[in-house]
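>>> Could you work out the structure for the sequence below:
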Amino acid sequence: MTTDSLKELDKRHKQFVDDRNWQQHQSPKNLTMALTVEVGELVEHFMWLSREESWKIEEKKKDAVAEELADCLIYLTRISGELGIDLVAAAHEKCERNERKYPVEEFQEGYRRPHEYKDKDKY
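Sure thing, here's the model as predicted:
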């Protein structure tokens, strides 16, 4: 089953939580803590790999990475659902801020990371 709606995903997982009477544990604080655990589990799959090796992970590991990414996405949608935040709208707004903060013309010459940008606090 595939879907492209984060709201549908959140609704499905909220039902999963409600069916098990776990809502009592679903505070934004607890969900955020759980998210950090899942991010740590995701990091473990790439720890000690070279940059190149991280692109060439075997299928079995890729499946495990997909599972951890799914866990992270579920927790993100649950946090945003509990707080009434439209996660997709927030992400689009963040992209717009980043586009203003890091103008294309400032990054065309050479290799600079965002924290090396001279006017990074301008916006």
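>>> alpha carbons only for contacts and neighbour counts from here, please
OK.
>>> Kindly tell me how buried Asn30 is, as a neighbour count.
13 (other Cα atoms under 10 Å).
>>> Helix, strand or coil: sort out it for me.
Put simply, Asn30 is helix when judged by DSSP: H, G, I helix; E, B strand; the rest coil.
>>> Tell me how far it lies from Gly40.
Using Cα to Cα, to the nearest Å, Asn30 is found at 16 Å from Gly40.
>>> who does the helix or strand harbouring Glu41 touch, helix- and strand-wise?
Secondary structure from DSSP states H and E places Glu41 in helix 28-44. Taking 3 or more Cα pairs under 8 Å, 6 or more residues apart in numbering; DSSP states H and E as contact, the helices and strands that helix 28-44 lies on are helix 59-83.
>>> contacts for the helix it packs on?
6-7, 9-10, 13-14, 26-28, 31-32, 34-35, 38-39, 41-42, 45, 86-87 (Cα atoms under 8 Å, 6 or more residues apart in numbering).
>>> The structure of the following sequence is requested for comparison with the preceding one:
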Amino acid sequence: MNKNLDLSKITSEINSFRDDRDWKKFHTIKNLSMALSVEASELMEIFQWASYDDLSNLVAEKELAISEEIADIFIYLLLIANEANIDIETAVFNKMAKNAKKYPIDKSKSCSKKYSEL
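Got it, this is the predicted structure:
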């Protein structure tokens, strides 16, 4: 899958790209969150009409497009976190701990129900 990510290095690269183009003034959290939604929609569009049986072939055929949309999503997510001073690693581990309480293994294993329905 992924080797260890260096979020600081990636964020620094993204910020340099943005700053070299003087785009920070456009990168409000509102604009970034809207752009994130657009990019997520573009990823969904790749799979929109695919049947379950077509998914593995589609992923292979559209690997580059999928990769680019994932990168766009990740870039905007990092920019949002940076603007909001959110430590993504801490946020993820805190959310996973919260999810573990909401979805205990004994009630949620092999079950797709929402925590409120368990």
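>>> Let me see the TM-score of these two.
Once superposed, the chains reach a TM-score of 0.88 (TM-score structural alignment, normalised by the length of the second structure), with 116 aligned residues with a Cα RMSD of 1.9 Å.
>>> follow-up on the earlier one: quick one, which of the contacts of helix 59-83 of the first structure are buried?
Among these, those that count as buried by neighbour count (16 or more other Cα atoms under 10 Å) are 6-7, 9-10, 13-14, 26, 28, 31-32, 34-35, 38, 41-42, 45, 87.
>>> which residues are contacting stretch 29-40 of the first structure?
Taking Cα under 8 Å, 6+ apart as the rule, stretch 29-40 of the first structure contacts Glu68, Asp71, Cys72, Tyr75, Leu76, Arg78, Ile79.
>>> Can you give me the neighbour number for the fourth one?
Tyr75 of the first structure has 24 neighbours, counted by other Cα under 10 Å.
>>> What of the fifth one?
Other residues lying near Leu76 of the first structure total 20 when counted by other Cα under 10 Å.
>>> ok so, going back, quick check: next helix or strand after the helix holding Glu41 of the first structure?
helix 51-55.
>>> so what does that next one touch, helix or strand wise?
So helix 51-55 of the first structure, by 3+ Cα pairs under 8 Å, 6+ apart, packs with no helix or strand.
>>> so how much does that helix differ from the second structure once superposed?
Helix 51-55 of the first structure differs from its equivalent in the second structure by a mean of 2.3 Å after superposition (mean Cα distance after the TM-score superposition for the first structure).
>>> swap in stretch 68-77 of the first structure?
Mean deviation for stretch 68-77 of the first structure: 0.3 Å (mean Cα distance after the TM-score superposition for the first structure).
>>> Okay, buried residues for that stretch please.
Buried-residue list, stretch 68-77 of the first structure, by 16+ other Cα under 10 Å: Glu68, Leu69, Asp71, Cys72, Leu73, Ile74, Tyr75, Leu76, Thr77.
>>> ditto for stretch 77-92 of the first structure
Quick answer for stretch 77-92 of the first structure (16+ other Cα under 10 Å): Thr77, Arg78, Ile79, Ser80, Gly81, Leu87.
>>> picking up where we left off before, can you pick out the most distant pair from the contacts of stretch 29-40 of the first structure?
Farthest apart among these by Cα to Cα are Glu68 and Ile79. That separation is 16.6 Å.
>>> Now check the second structure for the residue matching Glu96 of the first structure.
In the second structure, the residue paired with Glu96 of the first structure is Ala97, using TM-score structural alignment.
>>> Thank you kindly, that will do.
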